[in-house]
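A.B. asks: Just to be clear, the model below is a prediction. Sequence and coordinates:
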Amino acid sequence: MAEPAAASRLPRALARRVGRDVPAALTRYRVMAWVVGVLLVALVLVAVPVKYLAGVEGPASVLGTLHGWLYFVFFLTACDLALRASWTLRGTVLTLVAGTVPILSFVAERHATRTTRAGQRV
C-alpha cells in the first residue's frame, strides 16, 4: 500500500525530531493564532471605527473583551508549543508580540508553522 507523498511523512518526521506532542501543539497554536488574528482585525477595522464614528460602544467592548481573553489562551498555546518544539526565547517573544499586531499574527503563524514543521527552532 503506497503512502501519500510528503503530507503523511511530515508529521511523523516532526514528531521524531522534537517529540510526539508537537504536531498537536502546533495545531492548537495555529487555531488560536487565526482566531485571535481575525478578532483583532475585526476589532481594529470594524468595532473601533463604529465606536468613534457612530458612537456605538457595544461591538468594541464585546470584541475587545473577547480578544483579550482569547489572547490569553493564544499565549498559553504558543508557550506550550515553544517549550515542546524547543523554540528560542527570541522567536517565542516575537511570536507572542505578533499576536497583538493586526495582520502580523497571520504572518507569524505561517512562519512558525513552516519552521516548526521543518524541524527547526523558531
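C.D. replies: Great, that's in hand.
A.B. asks: Please count neighbours and contacts with C-alpha atoms only from this point.
C.D. replies: OK.
A.B. asks: List the residues that contact the residue nearest to the spatial centre of the chain.
C.D. replies: Centroid-nearest residue in the chain: A33, 2.4 Å away (criterion: Cα atoms, centre = their mean). Residues near A33 by Cα atoms under 8 Å, 6 or more residues apart in numbering: F74, G99, S105, F106, E109.
A.B. asks: contacting residues around the helix or strand harbouring the third one?
C.D. replies: Per DSSP states H and E: S105 is located in helix 104-117. Contacts with helix 104-117, where a contact means Cα under 8 Å, 6+ apart, come from 10-11, 14, 26, 30, 33-34, 37, 85, 95, 98-99, 121-122.
A.B. asks: and the comparison structure, right after this:
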Amino acid sequence: MLKTFRLIAILEGISYLLLFGVGMPLKYLAGIKEPNIYIGNAHGVLFIAYAIIAVLVCRQQNWGIKRYAILFIASLLPFGTFYIEEKYLSPKALKA
C-alpha cells in the first residue's frame, strides 16, 4: 500500500501543477477551456485517492492523527506531495 501511496502522491502533485500551471492559464489567458476539464477531473480523482489512501497508510503504519494532518495539508500546497514523498514515504525516510 505504501508504494501505491507514493505513486498517488507524485501523480497528485503533478496534476496539481498541471492544473494551475497549464490548465488555468490556458482557460483564462487564451480562452481554451477543454484541457482544464480533463486535467481538473484527473486532479480531483487523484486528490480524493490521496486523501483516502493517506488514511489507510496511517492506520497500516500506526501513524497518528498529527502525521495524517501533515499529509493532508501538504496535498493542498503546491509541491507539498513531493515533499511528503521524499520526507515520509521514500525508502530512505522509512529506514530512518
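C.D. replies: Received it, and whenever you're ready, just let me know what you need. Please read all numbers here as calculations on a predicted model, not as lab measurements.
A.B. asks: Pick out the most distant pair among the contacts of A33 of structure 1.
C.D. replies: F74 and F106 (12.9 Å; Cα to Cα).
A.B. asks: Comparing those two, which shows the higher neighbour count?
C.D. replies: F74 (24 against 19; other Cα atoms under 10 Å).
A.B. asks: Tell me which residue of structure 2 lines up with that one.
C.D. replies: Under the alignment (TM-score structural alignment), F74 of structure 1 pairs with Y50 in structure 2.
A.B. asks: Just to check, its match is in contact with G13?
C.D. replies: No - between Y50 of structure 2 and G13 there is no contact under Cα atoms under 8 Å: 10.0 Å.
A.B. asks: shared neighbours, those two?
C.D. replies: Looking at what touches both Y50 of structure 2 and G13 (by Cα under 8 Å, 6+ apart), the common residues are S75.
A.B. asks: Quick one: the helices in structure 1, in order.
C.D. replies: Along structure 1, counting by DSSP state H, helices occupy 6-18, 22-42, 48-54, 58-84, 89-98, 104-117.
A.B. asks: any idea how far I84 of structure 2 is from the match of F74 of structure 1?
C.D. replies: From Y50 of structure 2 across to I84 of structure 2, the span is 12 Å (Cα to Cα, to the nearest Å).
A.B. asks: do the same with M1 of structure 2
C.D. replies: Taken as Cα to Cα, the span from M1 of structure 2 to I84 of structure 2 is 16 Å.
A.B. asks: can you check A74 of structure 2 too?
C.D. replies: Distance from A74 of structure 2 to I84 of structure 2, by Cα to Cα: 7 Å.
A.B. asks: And stretch 70-89 of structure 1, what's buried?
C.D. replies: 70-71, 73-75, 77-82, 84-87 (16 or more other Cα atoms under 10 Å).
A.B. asks: Please list all residues in contact with the equivalent of V93 of structure 1 over in structure 2.
C.D. replies: In structure 2, the residue matched to V93 of structure 1 (TM-score structural alignment) is A69. Contact analysis of A69 of structure 2 by Cα under 8 Å, 6+ apart lists nothing.
A.B. asks: if we go to 10 Å?
C.D. replies: A69 of structure 2 is in contact with A54, V55, S75, counting by Cα atoms under 10 Å, 6 or more residues apart in numbering.
A.B. asks: Could you find the closest non-adjacent residue to the last one?
C.D. replies: Read it as S75 of structure 2. Of all residues not flanking S75 of structure 2 in the chain, T81 sits nearest, at 5.5 Å (Cα to Cα, 6 or more residues apart in numbering).
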